[in-house]
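Engineer: Below is the structure, and that's it, no one-letter string:
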């Protein structure tokens, strides 16, 4: 485990790891924003709401990142021990301790923000959104149909639901 932990420390140096994760979040949110074509929303009010939400997300997400980051890094080190033998980990660590190796490991997440990767990710995310929307609509229709055919289930669900703030 020591070898794997050393590799993870090189990948995510303690003094920059939080910024690395924050940058990745910013890059991904930017790609989501562009994939959703937020800047093309014709209504200025809706466009502002969406942009405000995207702008707020890093601040909303970072406390959770900070909370889970130690666990994420520990799990990453553990995953390395599952995937690689001790001898392989020693070789990876030796590479990681070279200037090229440490740069490679430390910049791998940064590549998500590269314009070429971002362009493909945006198209990918846009395509996934279409599938997700279609599936959500299909699933909603299927559930409504099921509940109409099974009013006893609908009644149970109605009895167990959490009242909304409007009630």
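Structural biologist: Yep, it's here. This one's a predicted model, so the numbers in the text were calculated from it and none came from an experiment.
Engineer: Please count neighbours and contacts with C-alpha atoms only from this point.
Structural biologist: Will do.
Engineer: gap between residue 58 and residue 90?
Structural biologist: 36 Å (C-alpha to C-alpha, to the nearest Å).
Engineer: Oh, that last question was meant for residue 45, not what I typed.
Structural biologist: Taken as C-alpha to C-alpha, the spacing of residue 45 relative to residue 90 amounts to 56 Å.
Engineer: what about residue 122, how many neighbours?
Structural biologist: The local packing of residue 122 (other C-alpha atoms under 10 Å) involves 20 other residues.
Engineer: by contact count, what packs against the longest helix belonging to the chain?
Structural biologist: As far as residue count goes, and with DSSP state H defining each element, the longest helix of the chain is helix 44-83. Under the contact criterion of 3 or more C-alpha pairs under 8 Å, 6 or more residues apart in numbering; DSSP states H and E, helix 44-83 touches helix 2-11, helix 17-35.
Engineer: Can you check which of those helices gets nearest to residue 151?
Structural biologist: With respect to residue 151, and counting by C-alpha to C-alpha, the nearest of the helices and strands packed on helix 44-83 is helix 17-35 at 39.2 Å.
Engineer: okay, pairing it with this:
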């Protein structure tokens, strides 16, 4: 089983997926959702970019397409670090979103326009962001959601408690099985 910090991050991803679905997005969870854009690598769902494929914590497609636009696919990245996310995390987000937005898969001509997507990126952090990360993300249109503010206590406290209980239950089970 995972260590507690990893478990907290996983639980945060699951909560964000639930929130995204409740916000009008259809969750994309397998290659079958779009075999051209998505691929599996082991247990990971990955999105094809121009240069490489990219792991995604949560991926959703907006239920409606804005008028005269491309369908919107939203990347959600969850960081449950003990310190604020640094500039490098924002740079990674920008690199991913640029690469997937530049991907163009040449498909056989059907007489109809080929399907493309506009990818957006939201980065969630349980411990906030450094000023450098904030400035860079703002300039590159990466959405930052700081979960360390009191408004998100309702989300982070139950995640921390659940992770602690799961780790405690694992320890208790391990102790009993070694008797």
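Structural biologist: Nice, thanks for sending it over. These figures come from a predicted structure and were not determined experimentally.
Engineer: quick one: TM-score?
Structural biologist: Taking TM-score structural alignment, normalised by the length of the first structure as the basis, the two superposed chains have a TM-score of 0.29; 81 aligned residues with a C-alpha RMSD of 5.5 Å.
Engineer: can you list the helices and strands packed on helix 44-83 of the first structure in CSV and add mean neighbour count and distance to residue 120 of the first structure?
Structural biologist: As requested, these are arranged in CSV below (neighbours: other C-alpha atoms under 10 Å; distance: least, C-alpha to C-alpha, whole Å):
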stretch, mean neighbour count, distance to residue 120 of the first structure
helix 2-11, 20, 25
helix 17-35, 18, 9
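Engineer: Make a markdown table from the ones you listed and add distance to residue 145 of the first structure to it.
Structural biologist: Formatted as a markdown table, these follow (distance: least, C-alpha to C-alpha, whole Å):
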| stretch | distance to residue 145 of the first structure |
| --- | --- |
| helix 2-11 | 50 |
| helix 17-35 | 32 |
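Engineer: Which among the ones you listed is found nearest to residue 135 of the first structure?
Structural biologist: Between residue 135 of the first structure and those, the shortest separation by C-alpha to C-alpha is 18.3 Å, and it involves helix 17-35.
Engineer: Surely residue 32 of the first structure is in contact with residue 123?
Structural biologist: No - distance between residue 32 of the first structure and residue 123: 9.6 Å, which falls outside the contact criterion (C-alpha atoms under 8 Å).
Engineer: related to what we said a few turns ago, next secondary structure element downstream of the longest helix of the first structure?
Structural biologist: With elements assigned by DSSP states H and E, the helix or strand that comes after helix 44-83 of the first structure is helix 86-96.
Engineer: Residues touching that next one, excluding its own?
Structural biologist: Surrounding helix 86-96 of the first structure, the residues in contact under the criterion C-alpha atoms under 8 Å, 6 or more residues apart in numbering are 3-4, 6-7, 10-11, 80-81, 101-102, 104-105.
Engineer: how about those residues, which pair is most distant?
Structural biologist: Maximum pairwise distance in the contacts of helix 86-96 of the first structure, criterion C-alpha to C-alpha, is 19.9 Å, between 81 and 104.
Engineer: Give me the more crowded residue out of these two.
Structural biologist: Between residue 81 of the first structure and residue 104, counted using other C-alpha under 10 Å, the more crowded position is residue 81 (18 against 14).
Engineer: From residue 68 of the first structure, how far out is the more buried one?
Structural biologist: The separation that residue 81 of the first structure has from residue 68 of the first structure, given C-alpha to C-alpha, amounts to 20 Å.
Engineer: Next: residue 24 of the first structure.
Structural biologist: Note on residue 24 of the first structure: its distance to residue 68 of the first structure, by C-alpha to C-alpha, is 15 Å.
Engineer: was I right about residue 79 of the second structure contacting residue 9?
Structural biologist: Yes - judged on C-alpha under 8 Å, residue 79 of the second structure makes contact with residue 9 at a distance of 6.4 Å.
Engineer: Around residue 158 of the second structure, how many other residues sit close by?
Structural biologist: A total of 14 residues lie near residue 158 of the second structure under the criterion other C-alpha under 10 Å.
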